[in-house]
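In: Fold the following, please.
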Amino acid sequence: MSSLLRGGTAVRNKASKLLRGGTVLVHGERDHVSPQLADILIEGDRISKIDASIPVPAGCHVIDCTDKVISPGFVDTHRHIWQSPLKGFFGDTALFPYLAIVIAAGMELKAEDMFWANLAGSLESIDAGTTTTLDHAHMNWSKDHSPSAIAGTISSGIRSIFGYTPVSIVASTKPKIEFSPEPLPSWIMAIFEQLATSQPLNDSGSRVQLGFGFDFYHLPKDVVLGVFQKVKSLGTRIITSHFIQNFVKDSERLPSLLKSYDLLQKGIVLSHGGGANSEDVKLLSDANCFISATPNTELAMAVGPPVCFRKDLPGIDRVCSLGVDCHSATSSSMVNEMRMALQTARGIESEAHIQSGIWPREVTHTTSHAFNLGTIQGARALRMEHDIGSIEVGKKADLVIFDALSPAMIGVAQRDPVMAIVLHSTIRDVNTVLVDGEVRKENGKLRPVKGTEWNENSGFSETDQDIHWQEVADRILAMQKRLVSKTPRPLLLQIEDHVREVFGHKPSTSKI
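Out: Below is the predicted model of the structure:
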């Protein structure tokens, strides 16, 4: 048995929920966050009332939030959700070796693996308090990989924009590595159109939406323009691309290229911004486009320093959001990214203080600034600020409930709950997570989810299958075991050298 999906969830009536007696983090003017002791009433998938004391409606499910902090769900604007099977490969890896492993994974991971990979990555996100992701899905190795991955994402219960992405596909490994000579085979756009017109992705209210990822700017201008025109004609509101200057050696700066093509428009999200300058930031700001900074992986893979809060990039705070990027290489915690962004910027500024011998009385950037990068700024980047990113009547009930009495949070949560989250919390402190009004994590444990399947004729539908985390974990470990056995070091080095050559770089054995 299966049921039609609408809005990304099975058609059913949701019981109202009352979050009682929590410290609610409410955004006000100029994004100032004020803690308020209040109740929150959720009806369906939206917040219907916030008040000091709300009577319990008949049939309402009450969640006791005494000694809890209620935060907006975190918004991750750059993630490769499929990479759960690659965890453990990248902790000490620079950018090009990372790319080699990703490409090698594409030679081994099957379409059916993508269901479990995206389900795992999405559940790990929810566990950490992330309720929305922009998934730069660069695992589109066949016509079946993306539908399978989307089914996994829908099953998880997360809110997501699935950035369907054309990728380079290995055509042969002997006598040497060769990519397919056709970067955009006909099935790429055909499958995208099929997905865009299928249930529930064709529903503007769907919890999972279809976006587009694109990094093939080496193609002729008319081809790039044709791709953008096609995806926009199918209702795509978000297009994302990687932006690391000189990744392709001597290439034009991506914001300038997009501007010259008349493509730098609202809905463009560029990840990283490594090597960005003040002119790049101005172009993005003028077009109301955003950068997604991912401080942990940028620092680890030599594509930093992160752009957040940089004095040499005037206006960057207005166009900056945060992402985790590769949870295969770092924690899935958006709090971790807030913390790293804030402290890295403070560290860069401290060098000037030391050199001048002038010690400031106050820091330039605060924990509230970092908190906003992972909440309301992420919502703006994804053009969803009217629905998510802050706690407000009428907005989606995407909420994270923290334990204010945990060993990590005690004391600071009572004085400054935003500071408690940004500087003191861990994933352990995420007690409960709601997405679209549904409880997805409760009392520190992920809830089981319903499976989703894809049918070319009818779209996505919910099955009767209950999936628990243990089954997901077993599948991921089995995939990882296969990958380890099928990706010997000589093959990875061969792929890395070929990728370096393609992007105009010499083979290198140097360390960071």
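
In: When you work out contacts or count neighbours from here on, use the C-alpha atoms and nothing else.
Out: Fine.

In: Correct me if wrong, but S350 is in a strand.
Out: No - when the secondary structure is assigned by DSSP: H, G, I helix; E, B strand; the rest coil, S350 falls in helix instead of a strand.

In: Another for comparison:
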Amino acid sequence: MNSNPSHTLLKGGTLLLHEEHGRVIPRKADLLIRDDRIARIDDDIQPPAASKIIDCAGHLISPGFIDTHRHLWQTQQKGLHCDQILLDYYHSGNLASSHYEPNDAFCGVLGSCMEAIDAGTTTVVDHAHVNYSFNHKMDNFKKLAKEQPFGPNGRVRLGFAMDTMFVQAKVLRDAFIEAREHGAQLLTSHLTKLSMMDNMPSAVTTLHDNGLLGSDTLLSHANNITKEELLWIEVAGAHLSSTPMSELQMGHGHPICLEADFLPLSSIGTDSNSINTSSIPVQANTALQITRARQMAKNITDGTWDGSIGPRAEDAFNLGTVLGARAIGLGDEIGSLTVGKKADIVIFQGQSPTMVLASDRDPVAAIILHSSVRDVQTVIVDGIIRKENGSLCPIVVPTDVTQHAETSSSRNEVLEWKDVANLLSDSRLRLEAVKSEIYEEDAARNGLIRSFLEAMAGNLS
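Out: Next up, the predicted model:
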């Protein structure tokens, strides 16, 4: 609930502070929050009157994590995709949006946001493809553009997500130009290159050829792009988002975010909580170890020896903090514990069975290689405590939202996590009932394969 005092003092913890070039310097100090901003960092801060004081002795204080690619609406599909590749996900997951009603979307997004907060994520880029049609999407986008930004302190900002696959060049150009004219702060698209699409132009090629790449462009995945395509991205000032766990499962290829040529342009996301964990540290750890393994495997294949480990834990940590902020154009607002920036902060338990000793020796390694969601003690978003003492705080659903969602309707409603879990369960049961009446799995999969083959044939001709 939003009853935070104007000042919150984090007392006696180990702060993970960034230097100019991304080096992380642990420092035992106090941090003072005033409203939604970091007001002061010092060795011993005396609390202003009526401050909330959080004892952080033995704890690690990190910037909040930034998830730069996520489909928030898909919570109701959790557990569905464990043994599926991308082709299966397209029809069982992506196209399931056709069964969604507004209340289902509300529940899915709410559940996903709370799960992200539970894991220490404070900023999410929502690639929202729960849409009925292109025209419906654009009409709604224009309406929202006039009303942005949303929430206290402009907490929700408008972006634009559109994929290039199967889209005519003129439609794509018009949509991107219109999105920019209406104030979209970030434009994002999947950059997925699979063998089944090998003869189709990639998203980066399509955007480059149509003059649409820019510093406001975020491309997701990018596992198999060419050196020429990477150069286009660099010259345009665009950025990449890697989602390691889903990419490894779904057949995209190896995550590229920690490879030397890609790291400066990269960030990290979770893709969907229906597929894998919402923990950015776990995603970053996955990318770290698979990149190291690939380097070692190349040495074995080449019969060479390289004494270096490859990317460092600090590189992985930065993907979810300073690099993530830079990728979405918010480097001056979030991503590091800096006076004047947003108070988006995660406090890790430093003395749990998983974190003990590691948190003293190397706090960054403790978070990336040892931590779990259990170790996330407190999460502060925009100066508001959203998780405290290891538990999610209740949330307030405003009246204008409850009128569109099947909660209470006529008043602001306070929801605890158990209430949200019940809403999600009811929504999932409704969606499964609808799906069972109209959906045949094999027919959907075969139809999707046929449409891909037809599109590829059309492109070749």
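
In: how about the residue sitting nearest the centre point of the second structure, secondary structure?
Out: In the second structure, the centroid-proximal residue (CA atoms, centre = their mean) is D67; its distance is 2.2 Å. Classification of D67 of the second structure using three-state DSSP returns strand.

In: For the stretch 301-450 of the second structure, just list every one of the helices.
Out: Ranges of helices within the stretch 301-450 of the second structure are 313-319, 322-327, 358-361, 363-365, 399-402, 417-438, 441-460, based on DSSP state H, counting those that start in this stretch.

In: Looking at those, spot the one closest to H71 of the second structure.
Out: Of all the helices of the stretch 301-450 of the second structure, it is helix 417-438 that lies closest to H71 of the second structure, at 15.9 Å by CA to CA.

In: and stretch 484-497 of the first structure, which residues are buried?
Out: Residues of stretch 484-497 of the first structure classed as buried: T487, L491, L492, L493, I495, E496, D497 (neighbour count, 16 or more other CA atoms under 10 Å).

In: ditto for stretch 288-299 of the first structure
Out: Residues N288, C289, F290, I291, S292, A293, T294, P295, N296, T297, E298 are the ones in stretch 288-299 of the first structure that count as buried (16+ other CA under 10 Å).

In: Now render the residues you listed as TSV, adding secondary structure and distance to E392 of the first structure.
Out: Output for those, formatted as TSV (DSSP: H, G, I helix; E, B strand; the rest coil; distance: CA to CA, whole Å):
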residue	secondary structure	distance to E392 of the first structure
N288	coil	23
C289	coil	24
F290	strand	23
I291	strand	25
S292	strand	24
A293	strand	26
T294	coil	27
P295	helix	29
N296	helix	31
T297	helix	32
E298	helix	33
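
In: Closest to E193 of the first structure out of those?
Out: Nearest to E193 of the first structure among these is C289, at 24.8 Å by CA to CA.

In: Do you have the helices of the stretch 101-250 of the first structure handy? List them.
Out: Assigned by DSSP H, counting those that start in this stretch, the helices in the stretch 101-250 of the first structure fall at 111-127, 145-156, 186-196, 221-233.

In: Distance to I244 of the first structure and mean neighbour count for those helices - can I get that in a markdown table?
Out: Shown next, in a markdown table, are those (distance: least, CA to CA, whole Å; neighbours: other CA atoms under 10 Å):
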| stretch | distance to I244 of the first structure | mean neighbour count |
| --- | --- | --- |
| helix 111-127 | 24 | 25 |
| helix 145-156 | 25 | 27 |
| helix 186-196 | 25 | 17 |
| helix 221-233 | 19 | 14 |
